[in-house]
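**Student:** Sequence first, then the predicted structure, then my questions.
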Amino acid sequence: MINNAILFLLETTLGLLTIAFLLRFYFQLTKASFQNQFAQLIVTVTNFAVKPFRRVIPGLGKVDVSTLLLAYLTQLVLHFLAFLLKGFPIFVAGNTVWFVMLGLALIGIISLSLSIFLYAVLIQAVLSWINPHTPAAPILNSLTNPVLRVFRKYIPPAGNFDLSPLVFIIAAQLVLTTILVPLENNLLSIL
């Protein structure tokens, strides 16, 4: 019972931290303005780890490798601790468990990245109907525009409606449910 509570707290805390690292990475990658209050919150929350880590691992051009690696390491720690809490004999299970954990962490990063863009597109679509001039609109636009631009090349607007967000949401859900979840289950079945 107590292990389930600890596992829930770990998954929540480390999951949110991973999302914060990924948001910081994607904000920098998409050149979103950091003058927004939400972006400043993400920077403040992640500075404790990003600043020292950047001294060790510098970025590659405009790609902030250190922040992305921190997100991956956070997922790796989460899976390691989850295995320990579930009573899995990590240290005597052999090398396979380590490769499974590395794969699960990578799948976690990809899933969370897709979820970030999925919810950003969904929120942006809803806000465009309700209040298109909200303070969150510029950062959402900066974050989602590179992804939606790809879909807009192939999907013409229907009347005055841009259908690319809907197609992206369906495609992201399809990738999550048909590729990433089965891949995660296959990795777990190896153990």
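**Tutor:** Great, that's in hand. Numbers count the residues shown, from 1 in each chain.

**Student:** going forward, measure contacts between C-alpha atoms and count neighbours the same way
**Tutor:** Will do.

**Student:** Tell me who's in contact with Asn141.
**Tutor:** Asn141 makes contact with Gln124, according to C-alpha atoms under 8 Å, 6 or more residues apart in numbering.

**Student:** ditto for Glu11
**Tutor:** The contact partners of Glu11, by C-alpha under 8 Å, 6+ apart, come to Leu78.

**Student:** Secondary structure element holding it?
**Tutor:** In this structure, Glu11 is located in helix 2-29 according to DSSP states H and E.

**Student:** Report the buried residues of that helix.
**Tutor:** For helix 2-29, burial by neighbour count (16 or more other C-alpha atoms under 10 Å) applies to 7, 10-11, 14-15, 17-28.

**Student:** what about the longest helix anywhere in the chain, distance to the chain center?
**Tutor:** Ranked by number of residues, the top helix in the chain under DSSP state H is helix 96-130. The chain centre lies 4 Å from the centre of helix 96-130; the measure is C-alpha atoms, centre = their mean, to the nearest Å.

**Student:** put this beside the first:
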Amino acid sequence: MLHSIFTMIVNAVASILAGVLLLRFWMQVVRVRPPQSVGQFVYQLSDWLVLPLRRLMPGGRHDWASLVGAFLIVLLSIIAILGWQTNFDFKLIFLVSLERFFEWICYGFMATLILEAVFSWVNPHAPLAPFVRALNDPLLRPLRRIIPPLGGVDLSPLVLLILLQIAVRVVGALLFGVF
């Protein structure tokens, strides 16, 4: 029972930290400026890791320190959860970390898609709505070229949700099926 509580706490803390680092990376990739409250939250929660990593790997067009930091958080959480159980099989820990990292990336995209859908139904003029729309636009734009709106309803977010779920399953199968 204590192990499950420990696992829950580690997963909660790691998913928040890694999620913030992934959001920081994605905001720079799509070149969207966050609202002040979101920006302060993201930067204050992640600067402790990103700034030292930037000394080791200076960024160019992308904030690689944020992406590497997110992976390090995932890796450390897996080591904390599985490390003492598996006689520290680094290959297994690394594969589980890769899978978890990819899952969290996809789950982050799924969360922003769901947020955008909620904003479009409840309050399309909410202060965060343009920010969330800008985060999703690079992923939805190619699908919107292929899938036209049906009766004024944009089905591309639903298609992207399904594709992201398929990607999570395929990557998991490939990582653990091959190795």
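**Tutor:** Arrived safely. It should be emphasised that the depicted structure is a prediction, and the values quoted were computed from it without experimental measurement.

**Student:** Would you check how far apart Pro138 of structure 2 and Leu75 of structure 2 are?
**Tutor:** 28 Å (C-alpha to C-alpha, to the nearest Å).

**Student:** neighbour-wise, which of these two wins?
**Tutor:** Leu75 (21 against 12; other C-alpha atoms under 10 Å).

**Student:** and the residue lying closest to the more buried one once chain neighbours are set aside, what does it touch?
**Tutor:** Nearest residue to Leu75 of structure 2 in three dimensions, chain neighbours excluded: Ser97, at 5.2 Å (C-alpha to C-alpha, 6 or more residues apart in numbering). Contact partners of Ser97 of structure 2, counting by C-alpha under 8 Å, 6+ apart, are Phe71, Val74, Leu75, Ile78.

**Student:** same check, this time on Ala172 of structure 1
**Tutor:** Neighbour list for Ala172 of structure 1: Leu114, Ser115, Leu118 [criterion: C-alpha under 8 Å, 6+ apart].

**Student:** distance of the residue lying farthest from the centre of structure 2 from Val32 of structure 2?
**Tutor:** Most distant from the centre of structure 2: Gly151, at 31.8 Å, with distances by C-alpha atoms, centre = their mean. Distance of Gly151 of structure 2 to Val32 of structure 2, computed by C-alpha to C-alpha: 30 Å.

**Student:** ok, now Pro127 of structure 2?
**Tutor:** Applying C-alpha to C-alpha, the value for Pro127 of structure 2 to Val32 of structure 2 is 14 Å.

**Student:** Would you mind telling me which of these two has more residues around it?
**Tutor:** Using other C-alpha under 10 Å, the more surrounded residue of Pro127 of structure 2 and Val32 is Val32, with 14 against 11.

**Student:** now, which of the contacts of Ala172 of structure 1 sits nearest Leu84 of structure 1?
**Tutor:** Among these, Ser115 lies closest to Leu84 of structure 1 (C-alpha to C-alpha), at 26.6 Å.

**Student:** List the residues that contact that closest one.
**Tutor:** If a contact means C-alpha under 8 Å, 6+ apart, then Ser115 of structure 1 has Ala172 as its contacts.

**Student:** What lines up with it in structure 2?
**Tutor:** Alignment note: Ser115 of structure 1 maps to Tyr107 in structure 2; criterion TM-score structural alignment.

**Student:** now swap in Leu140 of structure 1 and tell me
**Tutor:** Counting by TM-score structural alignment, the partner of Leu140 of structure 1 is Val132.

**Student:** For that match, give its distance to Arg144 of structure 2.
**Tutor:** Using C-alpha to C-alpha, we find Val132 of structure 2 at a distance of 17 Å from Arg144 of structure 2.
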